[in-house]
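Peer 1: From the sequence below, what's the structure:
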Amino acid sequence: MKRLLILLFVFLGYTSIGYSQVLKKIYFDAKDQLTNDSTQAVSYAIYGRVSGDEKYVVKKFDADGYLMLTGAFMDDSLKIADGKFVFYDWVSDVNTLDGTIPVQQGKERFVTITGNYVKGLKQGTWVSFYPDGKAKNVVNFKDDLFDGEFKSFNAKGVLTDSGLYSKGKKNGPWLRSGGKQVDTYENDKLISTVKKSRKELQAEELKAGKG
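Peer 2: Have a look, this model is predicted:
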């Protein structure tokens, strides 16, 4: 509770200057639905609008006051996201792959996803991260659909999977398992799968090294 009060004090003190209206607080239940019953809430958000700005800046916290996300909306009902969003998560054995990902000592939270909305739709590059800050997945969106390059990396930063989306559907060759397998798609339908031998992979690595 003490930590929650401190966070609220800092947030309110920092953001109250320049706001044209009183900051509002809303609650969310276990299904992440809005609720008027604060006793049933598992998270809450504080939002307000800066003077001269049309957007509503939002910060969402869990029940203990830990930051879950930051972002902005075009409307006070918080239905039309617009602008950069940052999501946060706990450092745990699950997302550190049982301790194989080095994390700064004492670090409990990390940025897990960043990306942009434009008038309620995901647009551009969205990136998810490992707890140590390395990129996990890089995905591109156009009008809320996967569109463009997709990349996935392992915890060591090595590219494992990559390919292209077009209007939400896989198209063309997709490299799997670091290039050991090539899946070819046409309009999201798998057309062929080719697995490369160790000799082929070594030859490609040698060629790339000379290049």
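Peer 1: contacts and neighbour counts: CA atoms only from here.
Peer 2: Will do.
Peer 1: And the helices in the chain?
Peer 2: 2-15, 198-210 (DSSP state H).
Peer 1: Nearest to D93 among the ones you listed would be which one?
Peer 2: helix 2-15 (24.0 Å; C-alpha to C-alpha).
Peer 1: residues contacting P173?
Peer 2: G163, L164, V182, D183, T184, Y185 (C-alpha atoms under 8 Å, 6 or more residues apart in numbering).
Peer 1: and Q181, what is it in contact with?
Peer 2: If you count contacts by C-alpha under 8 Å, 6+ apart, then Q181 has L175, T193, V194, K195, K196 around it.
Peer 1: try it again with 7 Å
Peer 2: L175, V194, K195, K196 (C-alpha atoms under 7 Å, 6 or more residues apart in numbering).
Peer 1: The structure of the following sequence is requested for comparison with the preceding one:
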Amino acid sequence: MKQFIVIIISFFAFLSVKAQVAPIYLYGNQVTTDRNKATSYAIYGKVSSENVWTFKRYDLYDNLLQTGSYEDESLSTPHGNFNFYMDVQTFNSSHKTSFKLKGKTRFLSQQGNFVHGVEQGKWIVFYPDGNVLSTQNFDNGEPNGEFKTFDKFGNIEEGGNYVNGKKDGEWISLKGTRKDMYELGVLKSSVLIKEQIKKKKQTNN
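Peer 2: Now for the predicted structure:
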């Protein structure tokens, strides 16, 4: 944590002179008082004009992992926009890709909004080059509305609609080769699109 003091000073200046700034240590996602057990650390401070605690989290090598804000000092209720960051090699390893970033090794991997502790609105997951990997809409913490995943070329791999956390209506999957029909989470029918096209061609002939 060589840059720890510098980061605290910079963050303090960002919040304002009246802001209260404090460091915390985390073991996984739990706050710990034992610095030697910490797997990451964070700095946070209350903006004096608002009831919001701004939060930045780093790994033990000072790489930014997460930014966001909370509506309580105990950091138990996220509220506001959150950004998450990832190492490109970690992404490549988990997705079997080979992205390379010029002049940097980390990228914005996900962003979305919390309202009083639950996901709200559109959440987006990104590829290392900035293209969209997936989009998901939330309403009061439940998937509601359109969901889509894309390959690295922008083609839809899976897509459909959620109603109160359940799949509903037409869903495309298997890289766009399968079509399923759902009714509030219950699968009603399924067809492989390639086979459907083949049958149409045979009928026309």
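Peer 1: Please state their TM-score.
Peer 2: Overlay of the two chains. TM-score (TM-score structural alignment, normalised by the length of the second structure): 0.87; 197 aligned residues with a C-alpha RMSD of 2.1 Å.
Peer 1: Make TSV out of the contacts of P173 of the first structure and add neighbour count and distance to D53 of the first structure.
Peer 2: Putting the contacts of P173 of the first structure into TSV (neighbours: other C-alpha atoms under 10 Å; distance: C-alpha to C-alpha, whole Å) gives the following:
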residue	neighbour count	distance to D53 of the first structure
G163	20	39
L164	20	37
V182	21	48
D183	18	47
T184	19	47
Y185	20	45
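Peer 1: rewinding a little: now the helices of the first structure in CSV, with mean neighbour count?
Peer 2: Formatted as CSV, the helices of the first structure follow (neighbours: other C-alpha atoms under 10 Å):
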stretch, mean neighbour count
helix 2-15, 12
helix 198-210, 11
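Peer 1: what does G157 of the first structure align to in the second structure?
Peer 2: Aligned by TM-score structural alignment, G157 of the first structure pairs with G154 of the second structure.
Peer 1: ok, how many other residues are close to its match?
Peer 2: Using other C-alpha atoms under 10 Å, the number of residues around G154 of the second structure comes to 11.
Peer 1: so how far is I124 of the second structure from it?
Peer 2: 14 Å (C-alpha to C-alpha, to the nearest Å).
Peer 1: One more: E183 of the second structure?
Peer 2: Noted for E183 of the second structure: a distance of 25 Å to I124 of the second structure, by C-alpha to C-alpha.
Peer 1: Likewise for Y58 of the second structure?
Peer 2: 21 Å.
Peer 1: Compare the helices of the first structure and report which one is nearest to P131 of the first structure.
Peer 2: Closest among the helices of the first structure, using C-alpha to C-alpha: helix 2-15, at 22.4 Å.
Peer 1: what lines up against K167 of the second structure once you look at the first structure?
Peer 2: So K167 of the second structure corresponds to K170, using TM-score structural alignment.
Peer 1: okay, now that match: neighbour count?
Peer 2: 23.
Peer 1: For E183 and I124 of the second structure, indicate the residue with more neighbours.
Peer 2: Each of E183 of the second structure and I124 has its neighbours counted (other C-alpha under 10 Å); I124 has more, 19 against 15.
Peer 1: ok so, going back, sitting in strands, which of the contacts of Q181 of the first structure do you find?
Peer 2: L175, V194, K195 (DSSP state E).
Peer 1: now the helices of the first structure as a markdown table including distance to I80 of the first structure?
Peer 2: Compiled in a markdown table, these are given as follows (distance: least, C-alpha to C-alpha, whole Å):
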| stretch | distance to I80 of the first structure |
| --- | --- |
| helix 2-15 | 21 |
| helix 198-210 | 46 |
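Peer 1: just so I know, which of the ones you listed lies nearest V86 of the first structure?
Peer 2: That would be, of those and by C-alpha to C-alpha, helix 2-15, which comes in at 16.5 Å.
Peer 1: Just the residues contacting that closest one, thanks.
Peer 2: Residues outside helix 2-15 of the first structure that contact it (C-alpha under 7 Å, 6+ apart): D64, G65.
Peer 1: so Y41 of the second structure sits right up against I24, yeah?
Peer 2: Yes - under the criterion of C-alpha atoms under 7 Å, Y41 of the second structure makes contact with I24 at 5.8 Å.
Peer 1: Please identify which of these two sits among more neighbours.
Peer 2: Y41 (25 against 15).
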